[in-house]
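Enquirer: this is a predicted model, with the sequence first.
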Amino acid sequence: REVGQAVRAAVANGVPRSELFVTTKIECCPGTAFMGKMGPLECLTKKDPAADVAHNMRVLGLDYVDLLVLHWPCDDLDASVHAYEAMVQSYRSGGARALGVSNFNASALASFLPRVSVKPVINQCGFSIAGHTEDLWGRDDATKHASEAYNMTYSAYSPLGGWAKGGTSHVLSDPTVNQVASAHNTTAAAVALRWVTQQGVVAVTSSDKASHIKGDLASFELSLTDEEMASLATVQ
């Protein structure tokens, strides 16, 4: 709700809507096979994915969103396709400018894409230093390469490593990361972000501190060597 209010206020104050990018996701509760040892998530979603889309749009109070994403694969392929096709209806009616998926690994994409009428443009997965070898949620190099092969943008949430070790990031205190940061006179966070974006991956991060946001943007000025990229890839 607050996002929608902020967007409307910005537009009312002269910010072109085209300069703002709004993303929303609908849930699709994954089953045990997808979640592995963690077990299934508590399913908060309604049984009707079209109602989920309508609910999000109503809460946002916007005419359209720029990106509508299916948050997880569902319990089975048919359910995933059913949920996604509800999103397609929003896309075709102008409620969403683009569609995407999240946490789809390479095998899930291979099964899913031939079944849908509009191809998703993005696959958003956890991806970071020390968090790029686990295919359960598409947090692996193979899923990155598969997404690119399907001409989909591969986007990284938790690019600083928040999902690498049970939700607590150790990346910023890792000796190798800090050694590279010292060599470039920059921060460990800048190195972690640049390792992701230098591979052509779109990193999604946020902060409530202006200094952190400026540091995130400054990371694009950093150029890591091939040797540094390879060394950072070995961090566990």
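Expert: Cool, the structure landed. It should be emphasised that the depicted structure is a prediction, and the values quoted were computed from it without experimental measurement.

Enquirer: can we go C-alpha only for contacts and neighbour counts from here?
Expert: OK.

Enquirer: measure stretch 109-129 end to end?
Expert: 23 Å (C-alpha to C-alpha, to the nearest Å).

Enquirer: can you give me how far it is from the chain middle?
Expert: Here stretch 109-129 is found 11 Å from its chain centre; the criterion is C-alpha atoms, centre = their mean, to the nearest Å.

Enquirer: counting contacts, what elements does the longest helix seen in the chain pack onto?
Expert: If you go by DSSP state H, the chain has its longest helix at helix 77-92. If you count contacts as 3 or more C-alpha pairs under 8 Å, 6 or more residues apart in numbering; DSSP states H and E, helix 77-92 packs onto helix 49-60, strand 67-70, strand 99-102, helix 106-112.

Enquirer: this is the other structure I want to compare:
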Amino acid sequence: MPTTLHPPVLVQNDGLPIPQIGLGIYGPDDNEAADAVVNALATGYRSIDTAAFYLNEAGVGEGLRRSCIPREEVHVTTKVWGDDHGYDEALKAFDRSLSSLGLEYVDLYLIHWPLPAKDRYVDTWRALERILRDGRAKSIGVSNFQPHHLERLFADTEIRPVVNQIELHPGFQNEAVREFNAEQGILTQAWSPLGRGRVFESADLMKIAQKHSRSVAQIVIRWHVELGNVVIPKSVTPERMKENLNVFDFTLDENDHKTIRNLETGARTGDNPDLFG
């Protein structure tokens, strides 16, 4: 296996690139996050996904600095949490995130959840539009938005999200949201792409993995890639990081895809965006 592996990039609706595979940093504290970022960038990752809610933005920034990879070569995503919905609140939250990261800009800033009960995501989005125009975020997007949340943004604001980051894995394939995203020119980014480990219990996925002489994780990540998703598997282990990135020298056949389609259960591992918050 090569020492470094660089994933391909997809093009967002604003014309900017995003690596198709990135590293999710949900879970590690600052120290572990810094080490994970250093190891990921040494492996070949060029996309790091964090959030204010993860409480490790400072560690991500430290890892970026320790890596000595030029800033412009690394795609950095963070997110505004629900406590900071609203125009002024979101602007202040972005300032805190940028300070924690120790960066002058982020590549992608997302609304973490729509929180429809609060009904402030439109004002929050207007703050993101301001941040974009000020050049402090190169692109803006959303996470966990359903089609009707997006339609309201389309009606009441000016700029369309480039990405919608949603729960997506073989057990919960979120087809309706994926299709809506594609129709609207929005990239689908998969969080919990391995179903929080549930995929490793699937006998069908084990058979496909054996057929291709790959791991179950590699099969599922390859499935995401072939669907056209951006995918951000989590890991703090260098060998697992390499494994997750090494999925571009084989392809799944139609029988593989049919088998995986049949793994849909409709069961989320996370919250329902229409009910959360």
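Expert: Now that the structure is in, tell me what you want to look at. On a predicted model such as this, the values are computed, not experimentally measured, just so you know.

Enquirer: and of the helices and strands packed on helix 77-92 of structure 1, who's closest to residue 20 of structure 1?
Expert: Among those, strand 67-70 comes nearest to residue 20 of structure 1, with 11.4 Å by C-alpha to C-alpha.

Enquirer: before we move on, back to that, for the helices and strands packed on helix 77-92 of structure 1, could you give me CSV that also reports distance to residue 129 of structure 1?
Expert: CSV is the format used below for the helices and strands packed on helix 77-92 of structure 1 (distance: least, C-alpha to C-alpha, whole Å):
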stretch, distance to residue 129 of structure 1
helix 49-60, 33
strand 67-70, 24
strand 99-102, 19
helix 106-112, 19
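
Enquirer: which residues are contacting stretch 44-58 of structure 1?
Expert: Outside of stretch 44-58 of structure 1, the residues within contact range by C-alpha atoms under 8 Å, 6 or more residues apart in numbering are 24, 26-29, 63-65, 82-83, 86-87, 90, 95.

Enquirer: for the longest helix of structure 1, give me every contacting residue.
Expert: 28, 48-50, 53, 68, 70, 73-74, 96-99, 111-112, 115-118.

Enquirer: among the helices and strands packed on helix 77-92 of structure 1, which is nearest residue 225 of structure 1?
Expert: Closest to residue 225 of structure 1 of the helices and strands packed on helix 77-92 of structure 1 is helix 106-112 (C-alpha to C-alpha; 28.1 Å).

Enquirer: what range in structure 2 does the closest one sit on?
Expert: Helix 106-112 of structure 1 corresponds to residues 147-153 of structure 2 when matched by TM-score structural alignment.

Enquirer: so which bits of the matching stretch are buried?
Expert: Across stretch 147-153 of structure 2, burial judged by 16 or more other C-alpha atoms under 10 Å covers 147, 149-150, 153.

Enquirer: that stretch: average distance to aligned residues in structure 1?
Expert: Stretch 147-153 of structure 2, aligned to structure 1 and superposed, deviates on average by 2.1 Å (mean C-alpha distance after the TM-score superposition for structure 1).

Enquirer: check the offset of that stretch from the chain's centre.
Expert: Worked out by C-alpha atoms, centre = their mean, stretch 147-153 of structure 2 lies 19 Å from the chain centre.

Enquirer: what sits up against that stretch?
Expert: 114, 122, 125, 160, 177, 180-181.

Enquirer: corresponding residue for residue 112 of structure 2 in structure 1?
Expert: In structure 1, residue 112 of structure 2 lands on residue 71 (TM-score structural alignment).

Enquirer: residues contacting its match?
Expert: Each residue near residue 71 of structure 1 by C-alpha under 8 Å, 6+ apart is listed here: 25-28, 101-103.

Enquirer: buried subset of the contacts of helix 77-92 of structure 1, written for PyMOL?
Expert: Those of the contacts of helix 77-92 of structure 1 that count as buried under 16+ other C-alpha under 10 Å are selected in PyMOL with:
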select buried, resi 28+49+50+53+68+70+73+74+96+97+98+99+112+118
